[in-house]
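Participant: following is a predicted model, sequence given first.
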Amino acid sequence: HLDPGPAAVAGDYPDLFPAAFAPHGLELRVYEATLGELPEDLDECDVWMVSGSRRSAYEDEGWIAAVSDLIVRIEAARRPLAGICFGHQLTARALGGEVTRAEVGWGVGGRRFDVVAPAPWMDDGDRFTLLMSHRDQVTRLPDGAEVVATAPYCPVGAYRIGDHVFCVQGHPEFVPDLSLALMEARREIIGDAVVDAGVASLDAAAPPLDQDRVAGWISEFYRRALGR
């Protein structure tokens, strides 16, 4: 879940994800993993997604270990799996990669990424801008993974494993008001200079955000993986 203050601005993850993906034809079922709610059978859903979290992928918590085990099961069964922010990181770590606190510090606001290896479910654009909120990064990918998008501050901005795993560090489900609220709520932790730059990245002169575009990629990834 998000911090209560920012969540009051635009909703929590169980609200944000349906709002972002329903227009693309996805019907989502939410599992409260932090409360121990996880699927018993992979057939409960056609596709899988691991969302963001306030926690770090390397923290020693029972629910994080349980979700890691679930990720391993999903990948071994070649079920379609997408990861967002924490989910991007936890998927990499669960499958043999590495996640660490980023030396460059926080990434917040709108950040631009270069597409270096476009996947079949993406369009022909060579870059995208996505709302970010993280201070951990994937620093080593699992075997068989390929970087899809990169930025100087975040080398692994998106990656794929074959045609059944697709993960992005950014938040396609975020809206600008939520991004602003998160930055202000964490200003003391993030630092004034980084927050001010993040706020500036959302003004009218900044590059347009690609929230819906990236949500569309993930949705098309699912459709292709299911053969639809």
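Facilitator: Perfect, I can see it now. Numbering: from 1, shown residues only.

Participant: from now on I want contacts and neighbour counts done on CA atoms only, so please keep to that.
Facilitator: OK.

Participant: counting by contacts, list what the helix or strand containing V195 packs against.
Facilitator: Using DSSP states H and E, V195 sits within helix 192-200. Using 3 or more C-alpha pairs under 8 Å, 6 or more residues apart in numbering; DSSP states H and E as the contact test, the elements touching helix 192-200 are strand 107-115, helix 176-185.

Participant: mind listing residues that contact that helix?
Facilitator: Applying C-alpha atoms under 8 Å, 6 or more residues apart in numbering, the external contacts of helix 192-200 come out as W106, G107, V108, G109, G110, L180, M183, E184, R187, A206.

Participant: which parts of the protein are helices?
Facilitator: 4-10, 13-21, 62-76, 86-94, 176-185, 187-190, 192-200, 211-225 (DSSP state H).

Participant: try this one next to it:
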Amino acid sequence: MKIGILLTGHAPDNMVQDTGDYDHIFAEMLAGQGFEFETFAVVDNQFPDGADAADGWLITGSKHGAYEDHPWIQPLEALIRDIAAEKRPLVGICFGHQIIAQALGGKVEKFEGGWAVGRTDYRVGDQTLSLNAWHQDQVVELPPGARVLGGNDFCKYAVLEYGDTIWTLQPHPEFNATFVDGLIRTRGRGVVPDDLLDAATANLNGPNNNRDIAVKMAAVFKGKPAQ
């Protein structure tokens, strides 16, 4: 099964050599599930020919805002709507979560409550999942047909589902403690309040549910329930 990775941002330059870019991180996360991957760097205006260029699709995180005026945003939204219309599996993470909501009629904005950074708990059904967050933007209005599967007091629309084929997540299940530490050092200081960064640093090495989310993502791609 071919998964097209829609790369909407790049990992920090001084981290890529050690971690690979975001597409590489996701491919490693989903290794052993029988997938092959092809990356389309939409952030650099590299788009697939259409929704049928892959069996399933994954939209990555990004430092950009879904509401910003970049030349690749509107074509990406059109592609998302085509993927949805063809009922091909689609997973969105962080920015991917946001741009899918926006493309389908929801609203994303810079959240007035500030940032979520580091290991964070989310209520998903009857479970509490710990995942790494790194965002200020949020989905603040749901699109038609979106179903809320999980969230917390800070981010109430953290896990969304659309029909049987689209599943999206605000936090970053692809980020481990080392990667979050790198973001704190390279992109955090001077942007995110120091107290949040200090708290995230102190909490880096706690347990997380990244592996559980990898299983959920693979299930979506294979046409099975993500819950």
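Facilitator: Received the coordinates, thanks. Predicted model, so just to flag it, every value in this text is computed and none were measured.

Participant: okay, the helices and strands packed on helix 192-200 of structure 1, which one's buried deepest?
Facilitator: strand 107-115 (a mean of 23; mean count of other C-alpha atoms under 10 Å).

Participant: average distance between that one and structure 2?
Facilitator: Its matched residues in structure 2 lie on average 0.7 Å from strand 107-115 of structure 1 after superposition (mean C-alpha distance after the TM-score superposition for structure 1).

Participant: chain center to that strand, what's the gap?
Facilitator: Distance of strand 107-115 of structure 1 from the chain centroid (C-alpha atoms, centre = their mean, to the nearest Å) equals 12 Å.

Participant: quick one: list the elements packing against it.
Facilitator: In terms of contacts (3+ C-alpha pairs under 8 Å, 6+ apart), strand 107-115 of structure 1 is packed against strand 127-134, strand 145-151, helix 176-185, helix 192-200.

Participant: circling back: which stretch among the helices of structure 1 comes nearest G52 of structure 1?
Facilitator: helix 86-94 (4.4 Å; C-alpha to C-alpha).

Participant: quick check: the closest one aligns to which part of structure 2?
Facilitator: When structure 2 is aligned by TM-score structural alignment, the counterpart of helix 86-94 of structure 1 is residues 95-103.

Participant: burial count for I161 of structure 1?
Facilitator: Using other C-alpha atoms under 10 Å, I161 of structure 1 is surrounded by 18 other residues.

Participant: quick check: it vs E98 of structure 1, distance?
Facilitator: Distance, I161 of structure 1 to E98 of structure 1, using C-alpha to C-alpha, to the nearest Å: 15 Å.

Participant: among the helices of structure 1, which is the most enclosed?
Facilitator: For those, average neighbour numbers computed from mean count of other C-alpha under 10 Å are highest in helix 86-94, which has a mean of 27.

Participant: that one against structure 2, how far on average?
Facilitator: Aligned to structure 2 and superposed, helix 86-94 of structure 1 gives a mean residue distance of 0.3 Å (mean C-alpha distance after the TM-score superposition for structure 1).

Participant: residue range for the helix holding V195 of structure 1 in structure 2?
Facilitator: Under TM-score structural alignment, the match for helix 192-200 of structure 1 is residues 194-202.

Participant: if I pick L178 of structure 1, what's in contact with it?
Facilitator: Counting by C-alpha under 8 Å, 6+ apart, L178 of structure 1 makes contact with P6, A7, V9, A10.

Participant: what's the spacing between it and Y159 of structure 1?
Facilitator: From L178 of structure 1 to Y159 of structure 1 the distance is 25 Å (C-alpha to C-alpha).

Participant: the counterpart of L26 of structure 1 in structure 2 and G56 of structure 2: what is the separation?
Facilitator: Superposed on structure 2 with TM-score structural alignment, L26 of structure 1 falls opposite F35. If you measure F35 of structure 2 against G56 of structure 2 using C-alpha to C-alpha, the figure is 10 Å.

Participant: who has more neighbours, those two?
Facilitator: Applying other C-alpha under 10 Å to F35 of structure 2 and G56 shows that G56 carries more neighbours, namely 26 against 16.

Participant: trace that one over to structure 1, please.
Facilitator: Using TM-score structural alignment, the partner of G56 of structure 2 in structure 1 is V47.

Participant: name the nearest residue to the residue nearest the centre of structure 2, ignoring sequence neighbours.
Facilitator: Taking C-alpha atoms, centre = their mean, the centroid of structure 2 lies closest to I93, which sits 1.1 Å from it. Nearest residue to I93 of structure 2, sequence neighbours excluded (C-alpha to C-alpha, 6 or more residues apart in numbering): L169, at 5.0 Å.
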